[in-house]
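Predicted structure and sequence below. I'll ask about it afterward.
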Amino acid sequence: MAPIGGGTFTVQNKILPGAYINFVSLGSAARLGTRGVVAFPLELNWGPENQVFSVTAEDFNKTAIDVFGYDPTAAPLLLVREALKRAKTLLAYRVNSGGVKASNTIGGMTVTAKWSGTRGNDIKVAILTNVDDATKVDVVTYLGAIEVDSQTVTASTGSANLKNNNFVTFGTAATLTPASATALTGGTNGTVDGTSYSAFLNAIEVETFNVIGYPGTDETIKALFAAFVKRLRYDNGEKIVGVLYQYDGDDMGLINVKNGVILADGTTITGDKAVAWVAGASAGAEVNESLTNVAYDGAVDVDIKYTKSQFEAAIQAGEFVFYADNGKARVLTDINSLVTFGEGVSEDWTSNRVVRVMDGWANDVARIFGENYIGTVTNSDTGRQLFKADLVSLAMQYQAIDAISNFESADITVEQGNGKRDVVVACALQPNDSMEKLYMTVTVN
């Protein structure tokens, strides 16, 4: 027979006889965070305005028309495709928001495009007498030659029963009169300037992502992005990475793309546009993965070729370069723009794989502490040992996937800081990198 008393306890003050048992999870909070989110500003002819919206690689083909107004293979979506070749999720922002929405009066009703932009001019709406019931009409919306919506309503009730769709909003009309397919007109894109990119950075700052890129050549905007990345990395502790075109950032958090590629269909992606693939690939790379020698998906050549000495100079200058290799374009070496060493900054930190390990560790520790310890666990020897157990478990996971080597539990210490609420952690990690250089001595007898 079980005792009458039982349950859990906070202090040893129970009255009834029984077994009071607490279960404490040791290290269950320690798990590697996920990667694969890239943030990108885009100039689009259609789509959500003045907001960050998410598109996954998995759903892109299915949602492209509804979200971007184009088939996923269309030329205007080139940068979206390049970013999603290796990223799992794209956080997009339309920097040319604020244009004019296309519109027209059709069958006595004003029809307006859902979003501003030139793509709205490719929308047509027809009001056709229903073949089965002459008192009704079919209101059909076309995007180019594709029918994207059709609704059947009673003509005499006007627009009362019409529902707005993914492409247009319907105005008020007492009755609907038949009209052939009529195009909306007057749609324009908004202007793009520094203010547009500042709005993007303000909006994206509150989102969670791994890498941010700017696919342009404006030096002022490049500097704006670089300052944004450094502020979030070093002031806010958010370990993000920025990708820019021909920008000498001299920072392990900034990747400096030098040239571009040529795709199999003949499309030339210049270096500034190749930022999309580099940003997506950098976000999609795991902490134990390097992009060195990785082939650019779908590329058959590079747009600018360099000599061996120019490649050497590029590496020394902290430039991310593509090289041609028998019908492919490959990453020469996965490096960032860091070129100045000393004062605790190692040359090893030029490797983006090493940076991913360090950033991943920082983000994972912050997440574990925030989700499981802040405000909930007492800053005692027991509480600190629980925290250390989580960190040791995390480190063992990093070591299991070859992200770090030679880890021992003693490499992490957790102590109380100066204040009763302060915790001080000392941690020694040895990040791994990928093989890149082979030095072989062959003795011939």
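Perfect, thanks for sending it.

C-alpha from now on. contacts and neighbour counts both.
OK.

ok, residues contacting stretch 335-344?
248-256, 315-320, 347, 349-352 (Cα atoms under 8 Å, 6 or more residues apart in numbering).

what's near enough to touch the residue nearest the centre of the chain?
Central residue of the chain (Cα atoms, centre = their mean): Val38, 1.7 Å from the mean position. Neighbouring residues of Val38 by Cα under 8 Å, 6+ apart: 83, 87, 89-91, 209-213, 279-280, 283.

Included below, for side-by-side comparison, is a second structure:
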Amino acid sequence: MNGGTFTPGVEKERAGIYFRFHSAAQARTQMGERGTLALPIVMGWGEPKKFIEINSDEDITKKLSLDINDPSLLLLREARKKAKTVLLYRVNEGVKATGNLSTEDGESVKVTAVYGGSKGNDIIITVSTNVSDPSKKDVITFDSTKAIDKQIVADASELVENSLVTFDGTGQLTDTAGVRLASGMDGTPTNLDYTDFLAAAETEYFDAIALPVDSDEPIKTTFVSFIRRLRDQQGVKVIGVLPNSPADYEGIINVTNAAVLPDKELSIAETVAWVAGASAAAPMTQSLTFVVYDGAIDVNPRFDDDEVKERLKKGEFILTFDPRDKVASVEADINSFVSFTKEKDKRFRKNKIIRILDGINNDLTRELKSVIKELKDKGQDIPANDDGKQIINTLASVYMNELQDNKVISDFDPGNDIIITQNQDGDGFIINMGAKPIDSAEKFYFDMVIK
């Protein structure tokens, strides 16, 4: 099942759910669960080109073998100030640290870090004679001062890979107080590395995705196109956050100034991590406007009143410093959309409104999938007839009534606010729905096609 933007008169080739939104809403819904951020990061250790789900500090230690205060985890720390879950993706492979252990016959045994990166330079291998059996050696692998692995061997060929290093060589080892691995480097990720990140992200579930890169315009352009494709062609309603990118699109947040922490002045690209985490975590009833940036003591650059107004007109997401309270906060929770039309007016610039629309899209899609699966398990399908219309009508009515019962919307009338017709091919439905949020004077209409 797929979704996307529905255009009247244009049939979709792939069975799915399609939404078209028109300007008519004034508030948002609380339905749906949010809080997952996809984040690419340059790290000094860890498996590259793979998403790792981080929900706690314990996950960082267990899954990354790093401390939360590791300098390479700055972006993760900022993102987790708000995000419930971070899907961390190491974009850099780095260069693996290596070292050599000596043998009694004058040869050497090569020791190589399991992963590339500067953290490999903290690995130390010691070799000493085993107390119980002098013909054997105790080979201990340390992560700095912490012993991680101990092996007792008579010959180097018996050594096996552990969580930190691999061994390659044979012979009886000679004692050493410690061989520290060297030449491990983090490296610099390329455009291809970030393209791989986007390709991998396409099969993951997340609410927001960050691109903390400011100096590479081609990859920023690719990122914006990626978000457009997910939202408009596939119906995957996610938010993209990146620095200095006037994309003029409701699915892109354009961050243009940075937070200052007590011990570090962040770049705009680094600030993207917090903004993306906050956007992912924001419930559908809350705007991020005036939300305080956790731990920030200033912003850079600061903007005066005229500059703030001008930047907001350009669709920039900026932070403002309050000299009285000494805190930094979000000036306005807006996206980069500025080309307003009668059909898509200026309310589409508000991330709060977009979260409403995305939430309805995601929730109804989820519920429809549930019904389709339930019927499939019984060897049935939703029929493309009046019975099928009734199924869809019932599902949508239950959902909307739940919103109304929770005082999220009002004046919902399933008889007038849900209109279901068959599509041109006769194998699906077009559903027109209207909803009036509790603090809205208008209704927000959107279309769906069910095949």
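Arrived safely. A quick note: this is a predicted structure, and the numbers were derived from the prediction, not measured.

those helices in structure 1, which residues are they?
60-68, 78-84, 194-204, 219-230, 271-284, 308-316, 352-372, 381-400 (DSSP state H).

I figured Asp433 of structure 1 hits Asn352, correct?
No - between Asp433 of structure 1 and Asn352 no contact is recorded; they are 9.0 Å apart, counting by Cα atoms under 8 Å.

Mutual contacts of the two, please.
In contact with both Asp433 of structure 1 and Asn352: Ser290, using Cα under 8 Å, 6+ apart.

quick one: which of the two has more around it?
Set side by side, Asp433 of structure 1 and Asn352 show more neighbours around Asn352, with 28 against 20, by other Cα atoms under 10 Å.

how far away is the residue nearest to that one when sequence neighbours are not counted from Pro48 of structure 1?
Nearest residue to Asn352 of structure 1, sequence neighbours excluded (Cα to Cα, 6 or more residues apart in numbering): Ile335, at 5.2 Å. Separation of Ile335 of structure 1 from Pro48 of structure 1 (Cα to Cα, to the nearest Å): 34 Å.

chain center to stretch 402-420 of structure 2, what's the gap?
32 Å (Cα atoms, centre = their mean, to the nearest Å).

which of the residues in it are buried?
Within stretch 402-420 of structure 2, the residues that count as buried by 16 or more other Cα atoms under 10 Å are Leu403, Gln404, Val408, Ile409, Ser410, Phe412, Pro414, Asp417, Ile418, Ile420.

dump the residue contacts of the closest residue to the second one other than its chain neighbours.
Looking back up the chat, that one is Gln404 of structure 2. Nearest non-adjacent residue to Gln404 of structure 2, counting by Cα to Cα, 6+ apart: Ser410, 5.6 Å away. Counting by Cα under 8 Å, 6+ apart, Ser410 of structure 2 makes contact with Gln404, Ala435, Lys436, Pro437, Ile438.

Now render those residues as a markdown table, adding distance to Ile123 of structure 2.
Output for those, formatted as a markdown table (distance: Cα to Cα, whole Å):
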| residue | distance to Ile123 of structure 2 |
| --- | --- |
| Gln404 | 59 |
| Ala435 | 60 |
| Lys436 | 61 |
| Pro437 | 58 |
| Ile438 | 59 |
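
can you tell me which of the residues you listed lies nearest to Ser102 of structure 2?
Relative to Ser102 of structure 2, the closest of the contacts of Ser410 of structure 2 is Pro437; by Cα to Cα it sits at 73.6 Å.

Leu357 of structure 2 versus that closest one, what's the distance?
From Pro437 of structure 2 over to Leu357 of structure 2 (counting by Cα to Cα), the distance is 12 Å.

One more: Gln286 of structure 2?
Taking Cα to Cα, one finds Gln286 of structure 2 at 14 Å from Leu357 of structure 2.

out of these two, which sits in the more crowded spot?
Higher neighbour count among Gln286 of structure 2 and Leu357: Leu357, with 24 against 17, using other Cα under 10 Å.

between Ile335 and Pro48 of structure 1, who's got more neighbours?
Neighbour count, other Cα under 10 Å: between Ile335 of structure 1 and Pro48, Ile335 has more, with 28 against 17.
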